[in-house]
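Engineer: with the sequence up front, the predicted model follows.
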Amino acid sequence: MTQHRQIHFAAHFPGVNQQTVWSHPEAGSQIEFESFRRFAQIAEAGFMDYVFLAEGLRLREQKGKLHELDVAGRPNTVGVLSALAAVTEHIGLVGTLSATFNEPADIARQLQTLNVLSNGRAGWNVVTTSNEFTGANFRRGFYLPLEERYPRAQAMVDAARRIWGTKPGDREHLVAEHGGLLDFETTGTVPSAPGEYPVFVQAGMSPQGRDFAVTNSDIIFSHYGGFEAARAFRADISERLAAKGRAADDLKVMPAMTIVLGDTEVEAKERALEIRRAQVSPQTAISYVEQVWGRDLSDYDPDGPLPTVEPIEAKAAEGWVNTYDDRFERVAKWRELAERENLSIRDIAVREYTRDEFVGTPEQVADTLIQAVDGRAADGFTLVGHLVPEGLKDIVERVIPILQERGAYRTEYPQNANLRELMDTTAAPLEQLEPAGTSA
C-alpha cells in the first residue's frame, strides 16, 4: 500500500459569517444544545481531532440594526465546550477567545477547568480583536492600536502558562504583572500536572500573526487559496519555525475548507453553486459591496448592476473594517468582470464572498485531500459545513472511509489520548511518499 501522511480534520461550528444556510429546511438551531451535541458526535464518529467554536463578544450592527449574520442568544463558547465534554469521549474541544478583551486569571481558569474536566482535550484559539464596537462591552472601551494587539496576546499566553504552572493557592509564588499591557495578580487556580495545558491555535495570516503562531501555537488556522499558495504558506511557516528552533511538524497547518460532494463532478459543481447562492442573501450581497464602496448602498437592487458611484474613504457600517488596500482597483476589476459576463451585485458577491472549497465526487475529493497533505500544502483541514448540525455527515460517511482505505486517515482514536497527542499522529517519512493522484 502507498504510504501517505496522516490527514487531520477539525470540525468548525460556524457562527458569525455567511457560511451556514439558516433558511434551509434541514438547518438546526444555533442556540439549542442538541445542535452542538449532534455536531460534535458526528465529528467524533469521523475520528476528527477537534470541534472548533467561534466567539462573538458583541453582536454587530448595520445602520442601527443587528447584522443578519450574527446569532442573538448564542451560548458562551467555554460553556458549550464544557457541556460537550460530558457527551463526547475523544474529540478535542477548541474555543476562540479574545486575547484583547479577556483577562489572564479568568481565561486561564476557564480553559484549565475545561482541560481537566475533559481529560486534556481543551484548546484555545488565540485571537486579537480589532473592532471598537466590541470594546464598548468592556471597562477600558475602544480597542488596542494595531501595534499593541500581538504584544498583548503574547503577554496573555505567557501569563496563562505561568498560572497553569503554579500550584493553586500558593501565595508565595504569585503570578503578577502591573503596568504595561496587563495588570493582575493571582495564584494558580486549577491543579494540573506539568505540561498538561490546553493546545494553542492561532488564526493570524499577517507576518505578526505567523510569528506569533510559530512562537506559541500547536495549530495554525489559515486560508488555503490553492495548492501552490498553500505550499508557499506552509514553507514560510516551516522557515519561521526553524528560526525558533522548532521542527516543521511542531505546528500543524489546518486551513478552513468547505467540501461539496456529488455522485458526479457535474452534480457536485451544480450543488456548490446552489449552496453559494443560498449563503449570499440579497442583504449579505449589499453589505459586502458596502464594505468596498465605504458608503450606504441599501437603495441598490442586489440583482441589478454594480453601483456607478465611486468608493469613499469611510467605514460602511459599524463593526465592519475594510481590509482592502486599494478599493478603487478592486471596483475597477469588478466592473470589468460584470460588464464582460453580465453579472449583478449579488453575482459578484457570490463569486467573491465564499470560502475555499473542494468540489467533486467522494473519490475526487479524497484524492485532493491526500495530494494537499502529501504535497505539504497543509497538514489537514478545518471543515466548515453549510448546514448545522448535519453539514459534515456526508464527509464522515462518504469521504473518510476512502481516506481510511488508502491509509491516509485513522480508523480509531488512540486509547486515552489527549488533544496534543491526537495532533502528534506520526506521519509517513517524506521519502516514502508517492503521488496521490489528481485534484478534483
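Structural biologist: Ah, there it is. Residues are numbered from 1 along each chain as shown.
Engineer: from here on, just use CA atoms for contacts and neighbour counts.
Structural biologist: OK.
Engineer: what's the neighbour count on residue 321?
Structural biologist: The burial count assigned to residue 321 is 16, neighbours taken as other C-alpha atoms under 10 Å.
Engineer: I'd say it and residue 291 touch.
Structural biologist: Yes: counting by C-alpha atoms under 8 Å, residue 321 sits close enough to residue 291 to count as a contact (7.5 Å).
Engineer: all helices for the stretch 201-350 of the chain, in order.
Structural biologist: Counting by DSSP state H, counting those that start in this stretch, one finds helices in the stretch 201-350 of the chain at the ranges 207-216, 227-243, 265-279, 282-293, 327-341, 345-352.
Engineer: okay, one more to line up with it:
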Amino acid sequence: MSEQRKIKLGAFLMTPGHHVAAWRFPGAEASEVLNLKFYKRLAQTAERGKFDMLFLADGYSVSDKYPEAIAQTVTVRPEPITLLSALAAVTDHVGLAATVSTTYNEPYHVARKFASLDHLSGGRAAWNVVTSANPDEAHNFNKEAHLLHSLRYERAEEFLNVVTGLWDSWEDDAFLYDKDNAAFADRSKLHPLHHKGEWFSVKGPLNVARPVQGYPVVIQAGSSEPGKELAARTAEVIFTAWQTLEEAQHFYSDVKGRLAKYGRSPDDLKIMPGVFPIIGRTEAEAEEKKALLEQLIPVEAGVSLLSQLISVDLSPYPVDGPLPDLPDLAEINGGKTRFTLLKDLAEREQLTIRQLYQRIAGARGHREIKGTPVQIADQLEEWFRGGAADGFNIMPPYLPGGLEEFVDLVVPELQRRGLFRTEYSGTTLRDHLGLRRPEHPAAFTYTASQATS
C-alpha cells in the first residue's frame, strides 16, 4: 500500500441511530432528532475524528401501509440542505453531503442549493444523487405511480447533465468586483445553458457563482446495472452495500474497470461501502449490545422495514416462517440491488422473516461488524487492503454514543496502523478525498484555440 493511500470515512448520520430500535436504546437521544444542538455535537464529533464527510440521507414520504410501524419508528428528520447550511457555520473541515432525488426535484433548484452550500461551507458540499426507491413518494408530487426504474435512470442522467451545466454558468474568474469601473462581473464569461432535452428545458444561467470546488462532489448509491454505468461516467464517490468480501471485490473491480471508456482513472472514483459497527471494549460487551438492540425491535416495525427494503409486503406472512415466493427481479420497481441482496441473504442462510429483519434492522443490507476496536479495525483493513473498498460510510447503531465510540476507540487504532489521517491536509472535501477539481469547459476551449493559433 502506498503511503498516500488512506481509508476514507463518512459519518452516515441517521438519527437517533441506524438501528430501527435505536431510539429505545439506553443513551440514544431520541427526543433530539430536530434539535440543531444535537446535530452540531455530531458534526463536531465527526470533525474531531478527522472524518472526510458527514452524510444525511433523505426521503419524501411517510408510508401508511404499516400503521403500527409509524408509531414505533422514527419518521421525522430535518431537510438536509437546511441542516447542512447550519452545520457549515459550526465546522471548519468535515465535508457536508446530502441525498437529493432526481425524480422529485428540478435541476435548477438542486444546482442552486448545492452551489450555495459549497460557497457557504468553503468548498465542502457533496450531492448524493438518487432516483428514489420508495413508490410512496410519487403521491406527494402530483403523481399516481412511481416512475419505472429504467426511466428514473434516464431522467437522472439528463438531470445530472443539466445541474453540472448550470454549475458552469460562470467561469471561475468571471467576477471582478471593480468599483472604479462599475464592473461587478465580466459578461463574456457568462454561459447560459439553453438546454432542451427529453426531460428538461432549462435556459440558465445559474444565479450563483461557480462552486468553490468547481462542482460539489457527486456521490451515487445505485448498484444496479444502470446505476453502475451512470456512476462510472459521472460519480466521484459510490455508497454501496455488500455482505461479503468477494461480493465487494467483484463490485469494486467491475465499476473501476468501466472508468477508462469515459476517460477516467481509478483514482477518480472512491468506493465506500456502508458499515454498521457494534463496538465493545470486549467481545462480550459488543455481543450484549447487539442482543439488546434485537430485543428492542417491535415486530411490526421489523416487518415494515424489511417489506420496504425488499419491495414486497410481508405483513400477511408468519413472522417465524420463511420468505414467501418473491417476484422476479424485473417486476420490482423499487431498489433492485437491495431486493437481490436480501433475497440472496435469506436463501443462503435459510432465515425466517423475523431472523432476516433482525439481521438487517441496523445495517439495512449493509455490512454489520462487531467486536473490540482492534477487531473492528481488522475487518475494515481487510476490505481496504483486499481491493474491496477505498473507505467506508460508517453507520452508528445509536447516537451520539455509537459515533463517539468509533471516533474515540476505532479511529486511533486506524491511525496507529497508518491507515487514516491524523490531521486534515486541505480545506475542501475534494482535498480530503484526493479528487481533482473539474476545469470549466471554457478552459478547454481556450487551450484548444491557443494550440491552433
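Structural biologist: Structure's in. What do you need? This one's a predicted model, so the numbers in the text were calculated from it and none came from an experiment.
Engineer: okay if I get the helices of the stretch 201-350 of the first structure as TSV plus mean neighbour count and distance to residue 392 of the first structure?
Structural biologist: As requested, the helices of the stretch 201-350 of the first structure are arranged in TSV below (neighbours: other C-alpha atoms under 10 Å; distance: least, C-alpha to C-alpha, whole Å):
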stretch	mean neighbour count	distance to residue 392 of the first structure
helix 207-216	18	27
helix 227-243	17	23
helix 265-279	17	14
helix 282-293	22	24
helix 327-341	14	33
helix 345-352	20	22
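Engineer: export these as JSON lines, with columns for distance to residue 178 of the first structure.
Structural biologist: Formatted as JSON lines, the entries for those read as follows, by distance: least, C-alpha to C-alpha, whole Å:
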{"stretch": "helix 207-216", "distance to residue 178 of the first structure": "23"}
{"stretch": "helix 227-243", "distance to residue 178 of the first structure": "31"}
{"stretch": "helix 265-279", "distance to residue 178 of the first structure": "46"}
{"stretch": "helix 282-293", "distance to residue 178 of the first structure": "39"}
{"stretch": "helix 327-341", "distance to residue 178 of the first structure": "42"}
{"stretch": "helix 345-352", "distance to residue 178 of the first structure": "45"}
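Engineer: of all these, which lies closest to residue 194 of the first structure?
Structural biologist: Closest to residue 194 of the first structure of these is helix 207-216 (C-alpha to C-alpha; 16.9 Å).
Engineer: onto which residues of the second structure does that closest one map?
Structural biologist: Aligned using TM-score structural alignment, helix 207-216 of the first structure spans residues 225-234 in the second structure.
Engineer: by how much does the matching stretch deviate from the first structure on average?
Structural biologist: Between stretch 225-234 of the second structure and its aligned partner residues in the first structure, the average distance after superposition works out to 0.9 Å, using mean C-alpha distance after the TM-score superposition for the first structure.
Engineer: which residues touch that stretch?
Structural biologist: With C-alpha atoms under 8 Å, 6 or more residues apart in numbering as the contact definition, stretch 225-234 of the second structure has outside contacts at 150, 153, 157, 218, 220-222, 238, 255-256, 258-259, 262, 269.
Engineer: next one: it to chain centre, how far?
Structural biologist: Taking the mean of its C-alpha atoms, stretch 225-234 of the second structure sits 15 Å from the chain's own mean (C-alpha atoms, centre = their mean, to the nearest Å).
Engineer: for the alignment partner in the first structure of residue 87 of the second structure, which non-adjacent residue is spatially closest?
Structural biologist: For residue 87 of the second structure, the equivalent position in the first structure is taken to be residue 84, counting by TM-score structural alignment. Distance criterion C-alpha to C-alpha, 6 or more residues apart in numbering; nearest residue to residue 84 of the first structure, sequence neighbours excluded, is residue 37 at 6.3 Å.
Engineer: what of residue 335 of the second structure?
Structural biologist: Once its chain neighbours are removed from consideration, residue 335 of the second structure has its nearest residue in residue 133; the separation is 5.1 Å (C-alpha to C-alpha, 6+ apart).
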